[in-house]
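Chemist: Dropping a prediction and its sequence here:
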Amino acid sequence: MPLADRLADADQLSDDRRECIETCIEAAEVCEWCADECLGSEEMEECARLCRDVADIASLHARLTARNSPYSEQLAEVCIDVCEACAEECARHDADHCQACVDVLEACVEDCRKMRSS
């Protein structure tokens, strides 16, 4: 069963929280891919570091949000900050993996903001 279907069954979650969880998981996945692709290139070290940070923070944020942790709101701020920093760095590079990151990270920032304000 796809994640979206399983999350739809979680009655305690608002639509904004469900979307945020899905986008955070997607951000973690694309950033793991991007970081792996950047390894070994001195020019891409900062990109790899930020991608690894996003992967860790976004996946933690998804888990805390899924269980309605009172700390998910605070972690949303950190997730937004690191996603913005990573998107800015990835936008500097033409590689497909970096450009994929930018798209997903922008969506993650938007969904975290919506969740936080709902």
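Modeler: That came in fine, so what should we check first?

Chemist: C-alpha only now, for contacts and for neighbours.
Modeler: OK.

Chemist: How many neighbouring residues does Ala100 have?
Modeler: When neighbours are defined as other C-alpha atoms under 10 Å, Ala100 has 18 of them.

Chemist: quick one: contacts for Glu89?
Modeler: 46-47 (C-alpha atoms under 8 Å, 6 or more residues apart in numbering).

Chemist: Second structure for comparison follows:
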Amino acid sequence: MSNQNYQDLLETLHDCMTACNHCFNSCLQEDDVKMMAECIRLDRECADICSYLESAISRNSPFIKELATVCAKICTACGEECKKHQHDHCQKCADACFKCADACKKIS
């Protein structure tokens, strides 16, 4: 399957990575950073796997489906953690994570 066939997923991955990076940075500014530790950790994991899968798709890796399965799992975990927090950045990140997990599940 060519990169063009993955265009929607590439955009979703990029949007999720951006949302996670924003959430990560915003969580570091919160008054109780310790309370946000798991959110911060999962934001990093999620941003990294989204970036890696985006890169793998661009080079037509033979492991795209397997990576998408892992990406969906991490995105779901990050979304579940982010939705626990009422901060706007966490809620937006959760939405992006769940959308990305769904998109990854469609190809895995």
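Modeler: Noted; the coordinates are in hand. Bear in mind that the values here come from a model prediction, so they are computed numbers and not experimental data.

Chemist: TM-score them against each other, please.
Modeler: Superposed pair, TM-score by TM-score structural alignment, normalised by the length of structure 2: 0.90. Supporting alignment: 105 aligned residues with a C-alpha RMSD of 1.5 Å.

Chemist: Residue in structure 2 paired with Asp56 of structure 1?
Modeler: Structural alignment (TM-score structural alignment) places Asp56 of structure 1 against Asp48 in structure 2.

Chemist: Could you say which helix or strand holds that match?
Modeler: Following DSSP states H and E, one finds Asp48 of structure 2 within helix 37-58.

Chemist: Any buried residues in that helix, and which?
Modeler: Buried residues in helix 37-58 of structure 2, defined by neighbour count with 16 or more other C-alpha atoms under 10 Å: 39-40, 42-54, 56-58.

Chemist: On the three-state scheme, Asp11 of structure 1 is what?
Modeler: Under DSSP: H, G, I helix; E, B strand; the rest coil, Asp11 of structure 1 falls in the coil class.

Chemist: How about residues contacting the longest helix seen in structure 1?
Modeler: Ranked by residue count and defined by DSSP state H, the top helix of structure 1 is helix 15-38. Helix 15-38 of structure 1 is contacted from outside by 3-4, 7-8, 44-45, 47-49, 51-52, 54-56, 58-59, 61-63, 65-66, 97-98, 100-101, 104-105, 107-108, 111-112, 114-115, 118, using C-alpha under 8 Å, 6+ apart.

Chemist: tell me, how many neighbours does the alignment partner in structure 2 of Arg67 of structure 1 end up with?
Modeler: Residue pairing (TM-score structural alignment): Arg67 of structure 1 is matched to Arg59 of structure 2. Neighbour count for Arg59 of structure 2, taken as other C-alpha under 10 Å: 12.

Chemist: And for Gln4 of structure 2?
Modeler: 11.

Chemist: and Asp36 of structure 1, what pairs with it in structure 2?
Modeler: Match for Asp36 of structure 1 (TM-score structural alignment): Asn25.
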